[in-house]
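[1] please find the sequence and the predicted model below.
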Amino acid sequence: MTIAAAVALAASSAMAADGTINFTGEIVAASCAITGGNGTSVTGSKGGQSIDVKLGKVSADTLAGTAGGGIAAGTAINLNLDCGATGKGLSSVKVRFDPAGGSGVDGKNNKLLQVTGTATGVGIGIYSTAGTLLNLNANETFDAPLVQGGTAEAPIYTANLALRAAYVANGNEIAAGTANGTLPFTLTYE
């Protein structure tokens, strides 16, 4: 076969559209500044803030028991959102955690955040205000209402996200050491 024939054969192949991808969404004005309440330190500017939660020193003895059970030395995570007037027309804010973008999901108990450091047998649990352990692996959200304050002429929309974080036994043998973790999150307004 000549080169010209090979080129002609290759050029005769046809392309067809196999499908369509449709993207939908909406750009909303809301972007809330976060301040930390008791037990929480917040730095940075809105849209890129860092939240530091100190879980403290916890005795391995206090973590004994059922994996994923109670809160051991839990620390409040109180986040106050100030959306100013950009929350107009919106009624709630949802927090979605991304453990894969941080230190990961615990290998023994996937409801927990995996710790980095030298400690073993523990993960970090995130609890709702009702004391329910959020399942970090299930892509659950934690929701709070946006509340209108201020005046009719100058409304201010705020929300309070009240969670708790704690070390939780994951079912493996517990060994002392540092137990840190990172957990990126996204706020969605509806």
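    All right, it came through fine.
[2] C-alpha from now on. contacts and neighbour counts both.
    Noted.
[3] give me the buried positions along the longest strand seen in the chain.
    In the chain, with assignment by DSSP state E, the single longest strand is strand 155-169. Within strand 155-169, the residues scored as buried using 16 or more other C-alpha atoms under 10 Å are 155-169.
[4] next: stretch 93-110.
    Going by neighbour count (16+ other C-alpha under 10 Å), the buried part of stretch 93-110 is 93-99, 103-106, 108-110.
[5] what's the closest of those to T40?
    Nearest to T40 out of the buried residues of stretch 93-110 is V95 (C-alpha to C-alpha; 16.3 Å).
[6] A strand includes that closest one, no?
    Yes. Judged by DSSP: H, G, I helix; E, B strand; the rest coil, V95 forms part of a strand.
[7] skipping its backbone neighbours, what lies nearest the residue nearest the centre of the chain in space?
    Residue closest to the average C-alpha location in the chain (C-alpha atoms, centre = their mean): F97, at 1.7 Å. Residue nearest to F97 in three dimensions, not counting chain neighbours: F185, with 4.3 Å by C-alpha to C-alpha, 6 or more residues apart in numbering.
[8] I'd assumed K94 was in contact with that neighbour.
    No. Applying C-alpha atoms under 8 Å, one finds F185 not in contact with K94, separated by 9.9 Å.
[9] now the strands for this structure?
    Assigned by DSSP E, the strands in the chain fall at 33-36, 40-43, 50-53, 72-84, 92-97, 113-114, 122-127, 141-145, 147-150, 155-169, 185-189.
[10] quick one: T116 from A29, how far?
    Noted for T116: a distance of 36 Å to A29, by C-alpha to C-alpha, to the nearest Å.
[11] next up, a structure to set beside the first:
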Amino acid sequence: MKNVLKNSSIIMAALFSASTFAADGTIRFTGSVSATTCSVHGGAGTNGGGLSDAEVKLPKVSVDQLKADGDSAGSTPFSIIIGGEGEATCSDGEIASLHFEPQLSPMIDPSTGRLNNASSPDAAKNLQVEILNDRGEPINLYHNSNVSKADISGNKAILDFTARYKANGGKVTAGKVDTNIVYTVTYN
């Protein structure tokens, strides 16, 4: 009787473990790695920046232009230059775009996809900076939707954007504006 109970326990344990470890499906991951590597510089509308970094100076605007939630002002076109003439590793035929990095960019507001202003005693309040793509559509920086793309030709691509002030949460108060974002260049 002891052996029968012991064997039954072993069989039940085997059946139980087989049913808890049953496979339901497979997830396949595919992708590619590009040999394309391009330099990155600030273009028109920026300070030119060093390699990969640029600064966009927005104009001084009146608080009267930003009285209510959703008002915008100070539209400033700027571009990011990917690659350059004779840059052989910046392959023609690829499509370049910027991928904004929310995990590395604490200034991104996840609810609006815009950039919050730095918090300091002299900062403008109720203000965000909104980035638009080359078609004038707002880019959600948190979800990377509506991102500009450009074909690399002659070892170079130019990505065009517009930055502007956006009232968020009521009338904007006077003060300084300072925000930033981290990006990665992607190639398709």
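    Alright, I've got the coordinates. Not measured: the values here are computed from a predicted model.
[12] higher neighbour count, T116 and A29 of structure 1?
    T116 (16 against 13; other C-alpha atoms under 10 Å).
[13] the more buried one against N180, yeah?
    Yes. Between T116 of structure 1 and N180 there is a contact at 5.2 Å, judged by C-alpha under 8 Å.
[14] which residues touch I51 of structure 1?
    For I51 of structure 1, the contact set (C-alpha atoms under 8 Å, 6 or more residues apart in numbering) comprises 36, 40-43.
[15] from the residues you listed, which would you call buried?
    Applying 16+ other C-alpha under 10 Å to the contacts of I51 of structure 1, the neighbour count classes 36, 40-41 as buried.
[16] before we move on, back to that, and the residue nearest to the centre of structure 1, what pairs with it in structure 2?
    Aligned by TM-score structural alignment, F97 of structure 1 pairs with F100 of structure 2.
[17] tell me who's in contact with that match.
    Applying C-alpha under 8 Å, 6+ apart, the residues contacting F100 of structure 2 are 141-142, 144, 181-184.
[18] which of those residues are still contacts in structure 1?
    Compared against structure 1 with both residues aligned by TM-score structural alignment, their matches' C-alpha atoms under 8 Å, the contacts of F100 of structure 2 retain 141, 144, 181-184.
[19] test my guess that S72 of structure 2 contacts N168.
    No. If you go by C-alpha under 8 Å, S72 of structure 2 and N168 don't touch, sitting 9.6 Å apart.
[20] between these two, tell me which one has more neighbours.
    When neighbours are counted by other C-alpha under 10 Å, S72 of structure 2 and N168 differ, and N168 comes out ahead with 22 against 19.
[21] now do the contacts for that one.
    N168 of structure 2 is in contact with 68-70, 126-128, counting by C-alpha under 8 Å, 6+ apart.
[22] now list the buried members of the residues you listed.
    Among the contacts of N168 of structure 2, those classed as buried by 16+ other C-alpha under 10 Å are 68, 126-128.
[23] span of stretch 164-175 of structure 1 from start to end?
    Stretch 164-175 of structure 1 stretches 23 Å from its first residue to its last (C-alpha to C-alpha).
[24] now it: which residue numbers in structure 2?
    Aligning stretch 164-175 of structure 1 against structure 2 (TM-score structural alignment) gives residues 162-173.
[25] what's the neighbour count on D71 of structure 2?
    D71 of structure 2: 17 surrounding residues under other C-alpha under 10 Å.
[26] got a list of what the nearest residue to it once chain neighbours are set aside touches?
    Leaving aside its chain neighbours, D71 of structure 2 sits nearest to A167 (5.3 Å; criterion: C-alpha to C-alpha, 6+ apart). Neighbour list for A167 of structure 2: 66-72, 126-128 [criterion: C-alpha under 8 Å, 6+ apart].
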